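In: What would the 3D arrangement of this be:
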Amino acid sequence: MKYKLFLKCVRCNRQSGTKEYNVSREKIKQIVKVANMALRLPQYLICPQCHGLTSVKPMLVTIK
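Out: Now for the predicted structure:
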């Protein structure tokens, strides 16, 4: 299965996608855990479009 990880901005709804992952469910859970930890760091929270804070958890999108 292929997955793409997204961070979504709460202010302007802009999604910033990260790279695709072609891995198992267990590995993806690890990646999401790491991404959630990364979201606590301020430099990951600024949206490039409106410069608002991205306070939404990463979303995982399955690419078929």
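
In: switch to C-alpha atoms for all contacts and neighbour counts from now on
Out: Fine.

In: which non-adjacent residue is nearest L5?
Out: Leaving out its chain neighbours, the residue that sits closest to L5 by Cα to Cα, 6 or more residues apart in numbering is L60, at 4.8 Å.

In: Another for comparison:
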Amino acid sequence: MKLTKKTIEEFAKVLIRIGEAGFLGSIATLFVSGLSNIISIAGISTSIISISIGLFIFNINDK
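Out: Below you'll find the predicted structure:
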């Protein structure tokens, strides 16, 4: 299977969207739910990593 530039770009977009959704969900959980703050902070960290990887893939794909 050959990965085209368009496929890689779509994968990066998906990673960024997943990161955004996770970030918003983690912030909401932090303020609303009685769950442990560690769970929310872990979700925020994972979301930031997902967004960063998506942006990194975009930069590599443009070169």
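
In: For the two chains, what TM-score is obtained?
Out: The TM-score (TM-score structural alignment, normalised by the length of structure 2) is 0.38; 36 aligned residues with a Cα RMSD of 3.5 Å.

In: burial measure for the residue nearest to L5 of structure 1, as a count.
Out: 17 (other Cα atoms under 10 Å).

In: L30 of structure 2 now?
Out: Neighbour tally, L30 of structure 2, other Cα under 10 Å: 19.

In: Excluding chain neighbours, what is closest to it?
Out: Excluding the flanking residues, the one nearest L30 of structure 2 by Cα to Cα, 6+ apart is S40, at 5.4 Å.

In: and the one you found, what does it touch?
Out: 26-27, 29-30 (Cα atoms under 8 Å, 6 or more residues apart in numbering).

In: Hmm, I51 of structure 2 is touching G19, no?
Out: Yes - applying Cα atoms under 8 Å, one finds I51 of structure 2 in contact with G19, separated by 5.1 Å.

In: So which residues of structure 2 form strands?
Out: Using DSSP state E, no strands are assigned anywhere in structure 2.

In: Spatially central residue for it, please.
Out: Structure 2 has G19 as the residue nearest its centroid, 2.1 Å off, counting by Cα atoms, centre = their mean.
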